[in-house]
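Undergrad: 3D model of this:
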Amino acid sequence: MSLLDRSILVDGVRLAYRDRGQGEPVVFVHGTPSYSYEWRDVVPHVEDAGFRVITYDLLGYGDSERPLDRDTSVGAQTELLVELLDELNLDTVNLITHDIGGAIGQRVAIMHPTRVKRLMLMDTVSYDSWPSATWQKIIREKVDGYSAMGPDEFESMLTKQLRMTLADETVMDGDNLRAFLAPHRTTLGRVSFFQHQVSHYDSTYTEELADRLGEITAPVRIVWGAQDSWQPVSYAERLAADIPDANLVVLPQAGHFLMEDDPAAVTAQVLEFLREDGGR
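TA: Predicted coordinates for the structure are as follows:
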């Protein structure tokens, strides 16, 4: 199921990653509730197009380490990404980001501007857009008692949430659903999900950027699913207005996990963006 085939030690923690190709570097940053698996239908095409592509699991997600004593907030993940780039000897990269990965991308572009050549934001959290109403309800009702949640109750809850990410819910079924549930099918996986993901659904990390989005100097393309029920298109329009010269593309038949609903359109957008201004 995993795209990833190696690990690297960064600031004392193990990150699972994939590094293919010799061209201009591109880093894919996934969202939540997800992991690098979401890029499986996009990344190989970008690799084949002649780019060096790095794909990884955020700390506490997927195949990366799940240390119970480490901060895995958006702020901490931002600095860990910069340290990962240092470990890989990458000075400047193209960032392709989704959901909370987009919050990380916004923060890197503002706080470490020399590290970002281009930034793509897909259905990113922003401003006060998160957590969504359904996640707010789960946080209120479940987080304090998550240790008592059995595997069946957990999978029912997460399956319902995962299906909300799609314009076509039937895509989230069978082997695909099992792949998204796989990292959480142990007691550690379920505890880690709440500790490393849900407990850090905190809009502070994007609200504090609201007045600084105009500082982004890298070219930005915003790609959004028109049927996103978690992050409405109105937030995409607001981002496009606040980020200098940002370009907005809305995919009509896609939801929040737009790379699940329309992987071909997402791949086309990524490659078109990477080839702008002299890219390969």
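Undergrad: alpha carbons only for contacts and neighbour counts from here, please
TA: Noted.
Undergrad: Which residue ranges of the stretch 101-250 of the chain form strands?
TA: 116-122, 220-225, 247-251 (DSSP state E, counting those that start in this stretch).
Undergrad: Pull the distance from the last one to the chain's centre.
TA: Here the centre of mass of C-alpha atoms in strand 247-251, compared against the chain's by CA atoms, centre = their mean, to the nearest Å, lies 17 Å away.
Undergrad: Quick one: list the elements packing against it.
TA: strand 220-225, helix 233-242 (3 or more CA pairs under 8 Å, 6 or more residues apart in numbering; DSSP states H and E).
Undergrad: contact partners of the longest one?
TA: The one in question is helix 233-242. 123, 126, 129, 213, 214, 222, 224, 225, 226, 246, 247, 248 (CA atoms under 8 Å, 6 or more residues apart in numbering).
Undergrad: before we move on, back to that, mind putting the strands of the stretch 101-250 of the chain in JSON lines, distance to residue 43 and mean neighbour count included?
TA: Shown next, in JSON lines, are these (distance: least, CA to CA, whole Å; neighbours: other CA atoms under 10 Å):
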{"stretch": "strand 116-122", "distance to residue 43": "14", "mean neighbour count": "25"}
{"stretch": "strand 220-225", "distance to residue 43": "16", "mean neighbour count": "25"}
{"stretch": "strand 247-251", "distance to residue 43": "19", "mean neighbour count": "17"}
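Undergrad: Show me which pair in the contacts of helix 233-242 is furthest apart.
TA: Within the contacts of helix 233-242, 214 and 226 form the most distant pair, 24.7 Å apart (CA to CA).
Undergrad: to compare against the first, here's another:
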Amino acid sequence: MPSVVEIAVVVLSVATAVFLLYPAPPLSKRLSSWKQRGKIYKHNGLEVFYIDEAGSGTGTVFCLHGFPTFSYDWIKVMPYLKTLFARIVLVDFPGYGFSEKPEDYKYSVFDNADVVENLAESLSISSTHILAHDMGDTVTLELVARFKERSGKKGLVLQSMCLLNAGLFPGKFFPRLVQRVFLIPVLGKIAARFTFFEGFRRGGFAEVFGTKPTYEDFEDFYAAIRYRDGNLALPGVLNFIKERHDNEDRWVRGSLKTSPIPVLMVYGPADTVNPSPTFPNQFRKIAPQHKLIVLGKNIGHFPQWEDPETTGKSYVEFIKGLRSSKSKQYEAGSGTGTVFCLHGFPSSSYDWIKIMPYLKNQFARIVLVDFVGMGFSEKPEDYKYSVFDQADMIENLAESLSISSTHILAHDMGDTVALELVARFKERSEDRGLVLTSLCLLNGGKRGPAGFGDIFGTNKPTYEDFEDFYAAIRYRDGNAVLPGLLHYIKERSDNEDRWVNGVLKTSPIPVLMVYGPADPINPSPTFPDQFRKVAPQHKLVVLDKSIGHYPQWEDPENTGRSYVEFIKGLKSKKPKQ
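TA: Model prediction:
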């Protein structure tokens, strides 16, 4: 009777013979038509397939696909691209699609970036937008790194990047089993020789979709992989996963976090490789300044295939916004230096509108930010809202805007975020990081909020003002996140020693407190007495008894003038030797 080993050898031999004798599937009419639209470019002696199509818009876009697919991924969003751009360039990277696929080639993200730059030069393209997916996102980040390094020198100019689902963050994305097998030396090469259609359709590749492709779609994806024996190259092309780990600092912190060009992320949350809420939370933490669009919960790893309409329209809106908008991420003033304005709960950056004239006279840059979960920022219900996370966002935003030092003007919850920023500033000592110049706090308390209408003094907002406050809260279903946002109240109690005793009491920077006494959250005389007790060295301005919790809204004139006087005093003082 044959042994188990002998049976296994026979089965493996039969499977090998079947697979080796089983030819790669023919190209469908759809794929044949796509192939006929393209041309061949020679890169390092390899044939690289690309399509260069004309559109009715302006400018150029390069479309960079992911693993294990090819340029055909973009066919469903081509109508949107053709209305936007004059040229749409779609490339199959070496080892993919209709490009050459040698098994022994040294596949690399860096080499793929060379392909894009060299192809652009051969096509006389000097500037381009980038639309990318999966591995193509990583190639894009390498292109951005090079663009930053050139700093005005001759080379491909990048105008914007739109990224779709990708494992951008090492340790927070989860390659499928088949990918992990392909990455195992020797075993990966053996496994690549047994890439059967049914295993492909039902296995790892199918798992990444939320809304599944049709049977015919799977046939096309599979045929493109098998074309030119591409299955043999799969272990090699997967080298990009290791490169992501090795170059995290260059690509995530260097290119994504501090991108010199506008960024849009379109994300399908039903993605087993980059699951929700892990991916969107990490993206918001690393790059809060960039726009993130989360698609329907049934959309997975391939937004451009599963939901081409929303993906296409989102991209059109993004590009049109860049072309038509003259808005900046900050307001310019006629003074010197920078100020960050941090609002409170439950409102938004709009809180500062009445004192903007005072700020514009005093500073060169005024940065007003809506915290995550508030105003016009994204408001995910399952996000872990935290003072620490909001402080991260401010530091990351400052870095992305190349702001190395700033004054802080804060109110309510923003006061607490400001105190956390000061705590970090103290801890850094001489280390590199955001330098804080001064701190101005408006009514902020330890206790929880009262009813919104109750916290104002006698100078209450108008009916229209209340409508605006309410609309900002309800925008993007913000009412659903209010319980999560209020976590800062517990954090105040938990971190009293760090923020009150460690920062307010011993602040290394000048502090001004502007206080409205008709505030039921922080009543008088309890609040001013406690402030004088804890921090007698800091200046306290008490406004009229009719002014409540919102000094900047209820009495913008005295609030603004008090702040201007404070800042002018700091600027006029000469540092002692």
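Undergrad: Got a TM-score for the pair?
TA: The TM-score (TM-score structural alignment, normalised by the length of the first structure) is 0.87; 276 aligned residues with a CA RMSD of 2.6 Å.
Undergrad: before we move on, back to that, tabulate the strands of the stretch 101-250 of the first structure (JSON lines), appending distance to residue 83 of the first structure.
TA: JSON lines is the format used below for these (distance: least, CA to CA, whole Å):
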{"stretch": "strand 116-122", "distance to residue 83 of the first structure": "14"}
{"stretch": "strand 220-225", "distance to residue 83 of the first structure": "22"}
{"stretch": "strand 247-251", "distance to residue 83 of the first structure": "29"}
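Undergrad: nearest to residue 78 of the first structure, of those?
TA: Using CA to CA, the strands of the stretch 101-250 of the first structure put strand 116-122 closest to residue 78 of the first structure, at 12.6 Å.
Undergrad: so how much does that closest one differ from the second structure once superposed?
TA: By mean CA distance after the TM-score superposition for the first structure, the fitted strand 116-122 of the first structure averages 0.6 Å away from its aligned residues in the second structure.
Undergrad: Provide the aligned range in the second structure for that strand.
TA: Aligning strand 116-122 of the first structure against the second structure (TM-score structural alignment) gives residues 158-164.
Undergrad: who's more crowded, residue 214 and residue 226 of the first structure?
TA: residue 226 (21 against 15; other CA atoms under 10 Å).
Undergrad: circling back: ok, the contacts of helix 233-242 of the first structure vs residue 206 of the first structure, which is closest?
TA: Using CA to CA, residue 126 comes nearest to residue 206 of the first structure of those, at 5.2 Å.
Undergrad: What separation do you get for that closest one and residue 4 of the first structure?
TA: 28 Å (CA to CA, to the nearest Å).
Undergrad: Those two - which one has more neighbours?
TA: Using other CA under 10 Å as the criterion, residue 126 of the first structure and residue 4 rank with residue 126 on top: 25 against 20.
Undergrad: Contacts only, for that one.
TA: By CA under 8 Å, 6+ apart, the neighbours of residue 126 of the first structure are 103, 203, 206, 207, 235, 239.
Undergrad: And it, how far from residue 167 of the first structure?
TA: 21 Å.
Undergrad: aligned partner of residue 33 of the first structure in the second structure?
TA: Residue pairing (TM-score structural alignment): residue 33 of the first structure is matched to residue 68 of the second structure.
Undergrad: In a markdown table, list the contacts of helix 233-242 of the first structure along with distance to residue 115 of the first structure.
TA: Converted to a markdown table, those look like this (distance: CA to CA, whole Å):
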| residue | distance to residue 115 of the first structure |
| --- | --- |
| 123 | 22 |
| 126 | 21 |
| 129 | 26 |
| 213 | 16 |
| 214 | 17 |
| 222 | 19 |
| 224 | 24 |
| 225 | 27 |
| 226 | 30 |
| 246 | 18 |
| 247 | 20 |
| 248 | 22 |
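Undergrad: Can you tell me which of those residues is nearest residue 49 of the first structure?
TA: residue 222 (21.2 Å).
Undergrad: That closest one -> the second structure?
TA: By TM-score structural alignment, residue 222 of the first structure lines up with residue 265.
Undergrad: cool, residue 13 of the first structure as well?
TA: For residue 13 of the first structure, the residue aligned by TM-score structural alignment is residue 46.
Undergrad: Over to residue 266 of the first structure?
TA: Checking TM-score structural alignment: residue 266 of the first structure goes with residue 311.
Undergrad: do residue 184 of the first structure as well
TA: Residue 184 of the first structure maps onto residue 225 in the second structure, by TM-score structural alignment.
Undergrad: So what does residue 144 of the first structure match up with in the second structure?
TA: Counting by TM-score structural alignment, residue 144 of the first structure corresponds to residue 187 in the second structure.
Undergrad: Next, count neighbours for its match.
TA: When neighbours are defined as other CA under 10 Å, residue 187 of the second structure has 12 of them.
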